[in-house]
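In: output the structure for:
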Amino acid sequence: MIRKKLFPSLVDGNFRYRGKEIQRVEGLSDAVFAFSVSLLVASLEVPQTFGELRNIAKGAIPFFATVAMIFLFWYQQYQFFRRYGLHDFTTVLLNLFYLAIILFYVYPLKFLFSLLIASWSGLDLFPSATEKGLAVLSQEDFPQLIILFSIGYFLIWLIIALMHYHVLKLSAQFNFNRFELEFTRKEARGALMNAGIGLLALVLAWVRLEWLAGICYLLIPLVLLLNQGLFKAHSRKLVRARV
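Out: So this is what the prediction gives:
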């Protein structure tokens, strides 16, 4: 009853949530995600002057943007375990790779957000580099930054896709109804589409078309709408089939 009140999204008449208890692998995952946020907090030194405090305040936007992305990845994983309650060896192994990539992804993600916000707003979010006269990012380094970000983005969504395809292989074990099966296919397809965007951006940055690689990520909303549209179309077919 408490779980239903706290997480109303878990109550779905069409999808039976099978993960009703928090298992050890999820406890470990929560600890890793909390540690990821702690790494961001630990990078913020206690200010000794108001000028240092002002510099920290300037970095609030990229900080919260990075935390929001980490929460998105946590929520994806949380939903997976709530929906399927799967804890076999393959799932645990994929989840460990997922967590390792998240830990590695934290600082590149914050650096990219800081760079983008600094370029858009004109704020100096790299005061230490400015003080030392260092270039934050050279023209030659920009493709490598896109490649680094794209590798992480590709791997994260690829693992999410593999976890859902693994569930589909075990669909008989789960005794899915037609809606649950179609919903799981939608989640796998959406994750694979996102992974494809990361892979495309990676290839474009590799061949020195980094400006086009950046534009690739603008396809994310379109991919989400396309995937949702396909799911609704298939769902309507299921409804008509029942009638």
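In: C-alpha from now on. contacts and neighbour counts both.
Out: Fine.
In: give me the residue at the spatial middle of the protein.
Out: By Cα atoms, centre = their mean, the mean C-alpha position of the chain lies nearest to F73, the distance being 3.7 Å.
In: tell me which residues touch that residue, please.
Out: For F73, the contact set (Cα atoms under 8 Å, 6 or more residues apart in numbering) is empty.
In: and this one, so I can compare the two:
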Amino acid sequence: MEPTHLKKSDPKFTAWSKLDALILQWIYSTLSDVLLARVLDTDITARAASLKIQEIFVNNKHARAVTLETKFINTTLNSCSSFDDYCQTLMDIAEQLRDVDQLVNDSRLVIQMVRGLPIEYDTIAAIINQNKPTWEVARSMIEDEESRISARSNNSRDTVLLHSTTPAQTDSTRSPYPNGYRGRNYDPAKAVRGRGSYRQGGRQGGNNRTPSSTGGRGPSSWNRGLGSNSWGAHY
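Out: Model (predicted):
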């Protein structure tokens, strides 16, 4: 109470003023930045600040309950910076709902936490909904699942990075011969100019053919890709 019967020059007023300032600082320390801006006043006493806070919360209780309920339902993991931030946000809103006589029990808190999880947590969410654990147990289960998903994601990224850094076959490792041909007397430079010759087996046995035996032309398989219809001069 304010000592209205005391004068400022009275030593009791000085002692009361120090105690009132201490209580007022304690009240300010419990308020959020938004509420603090509405309550903060240079000439206000601890009792006046308490009554002002009561007016803010009690007189607007129903409207505030609706706002907090909507915020509680729409809070998801993707809307928060981390899983710890997500859990803390849900707990803070639940505490504010209790202040306006809207009790949020442990079971409902778990249900809302599971509802706000993204699709990759569907398996653990189904397990939690079936077993109905406490808030702390459910939170630990989701943290373990989060670690597993993170580890799997890192493994997949490392695998993709490994494949992307594997050197591709360069032109220097490819065969200089067309269609993989590596004849003993094959000259690639002459083949490009159309003057090369294939000499498979030399002049031995049945492999030795003359222009007269082929009607003046070499077999088509000998002339394929050589760029010349006359081979006798180069045989």
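In: TM-score for this pair?
Out: Laid over one another, the chains give 0.32 as their TM-score (TM-score structural alignment, normalised by the length of structure 2), with 113 aligned residues with a Cα RMSD of 5.1 Å.
In: circling back: quick one: the residue nearest to the centre of structure 1 and A191 of structure 1, what's the gap?
Out: From F73 of structure 1 across to A191 of structure 1, the span is 12 Å (Cα to Cα, to the nearest Å).
In: next: G27 of structure 1.
Out: 24 Å.
In: same check, this time on A241 of structure 1
Out: For A241 of structure 1, the distance to A191 of structure 1 - Cα to Cα - is 27 Å.
In: more neighbours: these two, which one.
Out: Per other Cα atoms under 10 Å, whichever of A241 of structure 1 and A191 has more neighbours is A191, with 25 against 8.
In: touching, the more buried one and L158? I think so.
Out: Yes - between A191 of structure 1 and L158 there is a contact at 6.6 Å, judged by Cα atoms under 8 Å.
In: the residue nearest to the centre of structure 1 is in what secondary structure piece?
Out: helix 60-84 (DSSP states H and E).
In: elements contacting the following helix or strand past that helix?
Out: Where DSSP H and E defines the elements, the next helix or strand beyond helix 60-84 of structure 1 is helix 89-121. Judged by 3 or more Cα pairs under 8 Å, 6 or more residues apart in numbering; DSSP states H and E, the packing partners of helix 89-121 of structure 1 are helix 24-42, helix 60-84, helix 142-169.
In: F72 of structure 2: what's it in contact with?
Out: The neighbours of F72 of structure 2, taking Cα under 8 Å, 6+ apart as the test, are L90, I93, A94, Q112.
In: again, but for Q130 of structure 2
Out: Counting by Cα under 8 Å, 6+ apart, there are no residues that Q130 of structure 2 touches.
In: next helix or strand past the helix or strand containing it?
Out: If you go by DSSP H and E, Q130 of structure 2 is part of helix 122-131. Note on helix 122-131 of structure 2: by DSSP H and E, the next helix or strand toward the C-terminus is helix 135-164.
In: in that next one, which of the residues would be classed as buried?
Out: W135, A138, R139, M141, I142, E145, E146 (16 or more other Cα atoms under 10 Å).
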